[in-house]
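> only the shape, not the letters, is given here:
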């Protein structure tokens, strides 16, 4: 499936993989890998600040199905991320970084999915996001861990919001 998406992405954007430096465990930077959903010349900003017109037709499909997240399995294998945890933000998202730091959210690896994603909370509300991340970390159990994965795969949450 990864190869098929990659090949379709070559026709869609000519650069199917997207790499972006994100804030990881202990606030250490790492390079996150995803399938590209926006035009290659789109500014490197949080999704909720990006222009919705920058999303390609194939990118809309990838976002809706959450298939754009599949390359992050490489980040999981490398140890930069976990399957479940707080979504990694950008270093430029100072308010989010500060709120998460105060709540100890950076004591764990960021994740591909988590409670905030299931609830549809994106990075446009940094204080709320940090609180939900902390709640997830303090209440996380093995059954919840797998339920977050199952809910994400089955379509819970809206994905990353973009500007209209």
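Looks like it came in fine. Just so you know, these numbers come straight off a predicted model, no measurement behind them.
> all contacts plus neighbour counts: C-alpha atoms, from now on.
OK.
> ok, then the element right after the longest helix seen in the chain?
For the chain, the helix with the greatest residue count under DSSP state H is helix 126-139. Counting by DSSP states H and E, the next helix or strand C-terminal to helix 126-139 is helix 142-153.
> which other helices and strands contact that following helix?
For helix 142-153, the elements it packs on are strand 82-84, strand 111-113, helix 115-119, judged by 3 or more CA pairs under 8 Å, 6 or more residues apart in numbering; DSSP states H and E.
> could you dump these to JSON lines with distance to residue 99?
Below are the helices and strands packed on helix 142-153 laid out as JSON lines (distance: least, CA to CA, whole Å):
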{"stretch": "strand 82-84", "distance to residue 99": "20"}
{"stretch": "strand 111-113", "distance to residue 99": "17"}
{"stretch": "helix 115-119", "distance to residue 99": "15"}
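> which of those sits closest to residue 50?
helix 115-119 (18.3 Å; CA to CA).
> quick one: the strands in this structure?
Remark: strands assigned in the chain by DSSP state E are 17-23, 29-35, 82-84, 111-113.
> just the buried positions in the longest helix of the chain, please.
Using 16 or more other CA atoms under 10 Å as the test for burial, helix 126-139 gives 126-134, 136-137.
> how far off helix 142-153 does it point, in degrees?
Angle, helix 126-139 to helix 142-153, by axes from the mean of the first three to the mean of the last three CA atoms, to 10 degrees: 140 degrees.
> what about helix 126-139, distance to the chain center?
On the basis of CA atoms, centre = their mean, to the nearest Å, helix 126-139 sits 15 Å off its chain's mean C-alpha point.
> put this next to the previous one:
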């Protein structure tokens, strides 16, 4: 179910498309301040989390010495531009090859794949996914400008291929490490609901709204029951 923060920004139950003029009219101060906040947040986060990065890297290598510590995956960003998104590896090395045999067990609707007891996930991977630690390397994507601290989840190319014109509105802005979807149930929220939450965010973006989402993310980061 959507969080109280998400509900506060619902203006209508009727789907409405976002016009290009809305984006062109967006406050330039907000966009500049958002980028500055992203850069500072990413640098501070990478410094403060450096010891945690080291510990997690060792744990991943101990469990699977042959596998890489980091996992990069092609994602679709603003205006359909593809980029490499980084995460701590939480699955076995041949996870992508094994995906085709698991698609029939998908537990969410729409253009996404989620499986609660995914056999590809390692023991260390299960822990870092539960705590969202696997997402922390995305701070490097934020620093590079591929992503923002707050924004829609960056989809996979195969997901975008299934998008309707309405769904593609998610790609009008820079994707983020966290957003309304992540604090509103994550894997318990279906694809259509995720799209609506993302569009709510795009329509109501502001520095204060971003800060509220970041604060809420920190609160649920180490206690989420919805991540898998």
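Right, received. Where do you want to start? What you are looking at is a predicted structure, and each value in this text was computed from that prediction instead of being measured.
> which part of the second structure lines up with the longest helix of the first structure?
Under TM-score structural alignment, helix 126-139 of the first structure corresponds to residues 191-204 of the second structure.
> CSV for the helices and strands packed on helix 142-153 of the first structure, including distance to residue 30 of the first structure and mean neighbour count?
Formatted as CSV, those follow (distance: least, CA to CA, whole Å; neighbours: other CA atoms under 10 Å):
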stretch, distance to residue 30 of the first structure, mean neighbour count
strand 82-84, 13, 21
strand 111-113, 13, 22
helix 115-119, 21, 21
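> just the helices in the second structure please.
Under DSSP H, the second structure gives helices at 4-7, 20-24, 28-48, 50-63, 95-99, 123-130, 138-144, 157-160, 191-203, 207-221.
> can you check which of these gets nearest to residue 74 of the second structure?
Closest of the helices of the second structure to residue 74 of the second structure is helix 157-160, at 7.4 Å (criterion: CA to CA).
> hmm, who's touching the closest one?
74-76, 111-112, 168 (CA atoms under 8 Å, 6 or more residues apart in numbering).
> in the first structure, which residue is closest to the centre?
When CA atoms, centre = their mean is applied to the first structure, the residue found nearest the centroid is residue 87 (5.0 Å).
> next one: the aligned partner of that residue in the second structure from residue 92 of the second structure, what distance?
In the second structure, the residue equivalent to residue 87 of the first structure is residue 153, according to TM-score structural alignment. Distance of residue 153 of the second structure to residue 92 of the second structure, given as CA to CA, to the nearest Å: 23 Å.
> and residue 128 of the second structure, by the same measure?
Taking CA to CA, one finds residue 128 of the second structure at 14 Å from residue 92 of the second structure.
> more neighbours: which of the two?
Applying other CA atoms under 10 Å to residue 128 of the second structure and residue 92 shows that residue 128 carries more neighbours, namely 21 against 16.
> tell me the contacts of the more buried one?
Contacts were defined as CA under 8 Å, 6+ apart; by that measure residue 128 of the second structure touches 90, 134.
> trace it over to the first structure, please.
With TM-score structural alignment as the matching criterion, the partner of residue 128 of the second structure in the first structure is residue 62.
> likewise for residue 217 of the second structure?
So residue 217 of the second structure corresponds to residue 152, using TM-score structural alignment.
> tell me, how many residues neighbour that match?
The number of residues packed near residue 152 of the first structure is 21, by other CA under 10 Å.
> which residue sits closest to it, ignoring its sequence neighbours?
residue 118 (6.5 Å; CA to CA, 6 or more residues apart in numbering).
> show me what contacts residue 33 of the first structure?
Taking CA under 8 Å, 6+ apart, we find residue 33 of the first structure in contact with 17-20, 71-72, 74-75.
> would you write a PyMOL line that selects the buried entries of these?
The following PyMOL line selects those of the contacts of residue 33 of the first structure that are buried, judged by 16+ other CA under 10 Å:
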select buried, resi 17+18+71+72+75
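> JSON lines please, covering the contacts of residue 33 of the first structure and showing distance to residue 161 of the first structure.
Output for these, formatted as JSON lines (distance: CA to CA, whole Å):
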{"residue": "17", "distance to residue 161 of the first structure": "20"}
{"residue": "18", "distance to residue 161 of the first structure": "17"}
{"residue": "19", "distance to residue 161 of the first structure": "19"}
{"residue": "20", "distance to residue 161 of the first structure": "17"}
{"residue": "71", "distance to residue 161 of the first structure": "20"}
{"residue": "72", "distance to residue 161 of the first structure": "19"}
{"residue": "74", "distance to residue 161 of the first structure": "24"}
{"residue": "75", "distance to residue 161 of the first structure": "22"}
